[in-house]
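1. Generate coordinates for the sequence data below:
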Amino acid sequence: MPLRLNPTFRAALAASDRPLAGMWVSSGSAVAAEIAAGSGLDWLLLDMEHSAASLETVLTLLQVAQAYPITPLVRVPWNDPTVIKQVLDLGAQNPIVPMVSSAAEARAAVAATRYPPEGVRGVGSALARSARWSRVDDYLSTAADHVSLTVQIETAAGVAAAAEIATVEGVDAIFVGPSDLSASMGLLGQQSHPDVVAAVHAVFAAAQEAGTPVGVNAFDPVVAEAYLAAGADFVAVGADVALLARASEALAHRFSAPHGGERPRS
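-> Next up, the predicted model:
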């Protein structure tokens, strides 16, 4: 019996009457991914850029997320057609490509997700989970319908080119990364600096003018709320490793004695 793939991130954004909230899975842990997938959030970002996650890891995380009503996105480490091809063949429907700073780079990312003649994606669906080993009818002719591409704007050059990037056919969403953006602006670690926030807003304006959904990374709830008020269509509001780090620190602060002090007695 033919199989149907899940709706894409593009479809989820189009169908929603509110901004979509998501979080990162940077640990590579299948247990963490399953906990996050069942959280009630809208989308999950499985990261390969700033983690030790391998292709095998991503396959496992995709399989885990499949059981839950959440949309998984996979961030590849670079705008590399070989890696994008491999991730798509694993069954990732929603790749995120980092560090896209020009329309040409955006077009290259689109080409990596499309079969010829529109793109350069290698044809191996009969061997891959993407088409469920040829159990998805007409996958080759409809593959573009099953893939939603998000590109990240994370540099000052990307901000300057945002209007062009947002109009590239095949770019379904733009995701702004304030951390790298602040670094490229000479403001390393100052994601909430007024100039960085203004640059994020400039990308929002360019994307909104083009009718392209736009999101942003914002782990601080106050910052996230401000970006939502500014029109963000989707926001990443946390990460598994950050949540564990902060929660374990809070436990230590509450229950561990200060250095040199005595532990409280019951």
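
2. Only C-alpha atoms from now on, for both contacts and neighbour counts.
-> Fine.

3. Can you tell me what sits against stretch 112-132?
-> Here stretch 112-132 makes contact (Cα atoms under 8 Å, 6 or more residues apart in numbering) with 3, 80-82, 84-85, 88-93, 110-111, 133-134, 139-140, 143-144, 147, 149.

4. and that stretch, which residues are buried?
-> Buried residues in stretch 112-132, counted by 16 or more other Cα atoms under 10 Å: 112-115, 120-122, 124-126, 128-132.

5. How about stretch 148-162?
-> So, applying 16+ other Cα under 10 Å, buried residues of stretch 148-162: 148-162.

6. Filter those residues down to just the ones in strands.
-> T150, V151, Q152, I153 (DSSP state E).

7. Using JSON lines, please lay out those residues together with distance to P221.
-> Compiled in JSON lines, those are given as follows (distance: Cα to Cα, whole Å):
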{"residue": "T150", "distance to P221": "23"}
{"residue": "V151", "distance to P221": "23"}
{"residue": "Q152", "distance to P221": "21"}
{"residue": "I153", "distance to P221": "21"}
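
8. from the residues you listed, which is closest to S256?
-> Q152 (40.6 Å; Cα to Cα).

9. For that closest one, give its distance to R4.
-> As judged by Cα to Cα, to the nearest Å, Q152 and R4 stand 28 Å apart.

10. again, but for R135
-> R135 is 9 Å from R4, by Cα to Cα.

11. Looking at the two, which is more packed in?
-> R135 (16 against 12; other Cα atoms under 10 Å).

12. close enough to count as contact, that one and L5?
-> No: R135 lies out of contact with L5 (Cα atoms under 8 Å); the separation is 10.1 Å.

13. A199 should be in a helix, yeah?
-> Yes: under DSSP: H, G, I helix; E, B strand; the rest coil, A199 sits within a helix.

14. Alongside the first, I'd like the structure of this one:
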Amino acid sequence: MHLPHNAFKAALKQAQPRYGIWAGMCTPYTAEILAGLGYDWVLLDGEHAPNTVPTLLGQLQAMAAYGSQPVVRPVTGDPVLIKQLLDVGAQTLMVPMVETAEQAAALVQAMRYPPHGIRGVGGGLTRATRWDAVPDYIRNAHQELCLIVQIESRLGVQNAAAIAAVEGVDAVFIGPADLSTGLGHAGDASQPEVQDAIRQAIDATRAQGKACGILAPREEDARRYLDWGCQFVAVGIDISLLRQAAQANLARYRDDAGASKAPGGVY
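-> Below you'll find the predicted structure:
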């Protein structure tokens, strides 16, 4: 059996935009629905959604038959958790709140086996090796693994060029909600200071020859960030889409259903 190809990593080297959707419902059933809709990638969120390694495994298995590529976001860059996620077959990780090149380099080490890193060897116990059916997995795994680091703080923006320059970092993803809050604007990414910081991070990332992505459920934001050079953009969140569609449906029948219709200002 061949080492599974990481189509998401390969796509980062191409110019055309890649559209993604956030998956926060934590079930294989909904992950499979999203995987069949035509989005280029699906973010399985383990930071703010109540996912665990077993629930993420189920979603990876559910998505395996589809062309949409899974991206897994752990709650932290803990090397032990990274090891577990890679062992169950995640090939692309998005790690939150990376602020320095040193942090980024440590994440690269967590994703690689010795002598180039510190990842522990699971061998035939792991889905990643297809239970020891992939020849030379230890030597070749890094070729198909993809590391995305999230910049979502003032310090991260200041260090964006150095972070993006780290060998083994494949892409940078900007988190507008945390970035705007950290800059004193409580989740309001429309503020000029926040927009300037986002543009700065995009430019710094692209200058290092790395792909840049962002979360932008509002169409006007997504199109602006694409114009600025983002190559992969999450243009929807499953939970938000469900809530909005359900409210709109009820509002057709009940006048009072629109009382809480407007989504929150963060996304």
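
15. Between which two of the buried residues of stretch 112-132 of structure 1 is the distance greatest?
-> Taking Cα to Cα, no two of the buried residues of stretch 112-132 of structure 1 sit farther apart than V120 and R132, at 20.8 Å.

16. Report the spatially closest residue to R119 of structure 2, excluding sequence-adjacent ones.
-> Y113 (4.7 Å; Cα to Cα, 6 or more residues apart in numbering).

17. Looks to me like that neighbour is in a helix.
-> No: checked against three-state DSSP, Y113 of structure 2 lies outside a helix; its state is coil.

18. how near is it to Q143 of structure 2?
-> Going from Y113 of structure 2 to Q143 of structure 2 by Cα to Cα gives 12 Å.

19. cool, and L215 of structure 2?
-> As judged by Cα to Cα, L215 of structure 2 and Q143 of structure 2 stand 26 Å apart.

20. Same question for G77 of structure 2.
-> For G77 of structure 2, the distance to Q143 of structure 2 - Cα to Cα - is 20 Å.

21. who's more crowded, those two?
-> Taking neighbours as other Cα under 10 Å, G77 of structure 2 and Q143 compare with G77 leading, 21 against 13.

22. quick one: contacts for the more buried one?
-> Here G77 of structure 2 is in contact with V95, P96, L107 (Cα under 8 Å, 6+ apart).

23. same thing with D87 of structure 2?
-> By Cα under 8 Å, 6+ apart, the contact set of D87 of structure 2 is G122, T126, R127, A128, T129.

24. Check I202 of structure 2 too.
-> C212, W228, G229, C230.

25. try it again with 7 Å
-> C212, G229, C230 (Cα atoms under 7 Å, 6 or more residues apart in numbering).

26. how about CSV for the residues you listed, with distance to A171 of structure 2 added?
-> Shown next, in CSV, are those (distance: Cα to Cα, whole Å):
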residue, distance to A171 of structure 2
C212, 6
G229, 13
C230, 10
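
27. May I see the residues you listed arranged in JSON lines, with neighbour count as well?
-> Listed next are the contacts of I202 of structure 2 as JSON lines, based on neighbours: other Cα atoms under 10 Å:
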{"residue": "C212", "neighbour count": "28"}
{"residue": "G229", "neighbour count": "19"}
{"residue": "C230", "neighbour count": "27"}
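
28. What does R154 of structure 2 correspond to in structure 1?
-> Using TM-score structural alignment as the criterion, R154 of structure 2 maps onto A156 of structure 1.

29. Please disregard the earlier target; I meant A177 of structure 2.
-> Under the alignment (TM-score structural alignment), A177 of structure 2 pairs with S179 in structure 1.

30. Now its match: closest residue in space, sequence neighbours ignored.
-> Per Cα to Cα, 6+ apart, closest to S179 of structure 1 is Q191, 5.6 Å.

31. H142 of structure 2 now?
-> Nearest one to H142 of structure 2, counting by Cα to Cα, 6+ apart, is R112 at 6.3 Å.

32. To which residue of structure 1 is that neighbour aligned?
-> Aligned partner of R112 of structure 2 by TM-score structural alignment: R114.

33. what's the closest of the contacts of D87 of structure 2 to E193 of structure 2?
-> Of all the contacts of D87 of structure 2, E193 of structure 2 sits closest to A128, with 42.5 Å by Cα to Cα.

34. where does that closest one land in three-state SS?
-> Looking at A128 of structure 2 with three-state DSSP, the answer is coil.

35. Would you mind stating the distance between it and V149 of structure 2?
-> Plainly put, A128 of structure 2 is 21 Å away from V149 of structure 2 if you go by Cα to Cα.

36. just the strands in the stretch 151-267 of structure 2 please.
-> 171-174, 211-215, 232-237 (DSSP state E, counting those that start in this stretch).

37. Quick one: average offset of the first one versus structure 1, please.
-> The reference is to strand 171-174 of structure 2. Average distance, strand 171-174 of structure 2 versus aligned residues of structure 1 after superposition (mean Cα distance after the TM-score superposition for structure 1): 0.3 Å.

38. same question, the longest one
-> For strand 232-237 of structure 2, the mean distance from the matching residues in structure 1 following superposition reads 0.6 Å, by mean Cα distance after the TM-score superposition for structure 1.

39. What span of structure 1 is that strand aligned with?
-> Going by TM-score structural alignment: strand 232-237 of structure 2 matches residues 234-239.

40. got it, and the second one?
-> The counterpart of strand 211-215 of structure 2 in structure 1, counting by TM-score structural alignment, spans residues 213-217.

41. residues making contact with the matching stretch?
-> With contact meaning Cα under 7 Å, 6+ apart, stretch 213-217 of structure 1 is reached by 173-178, 204, 207, 232-237.
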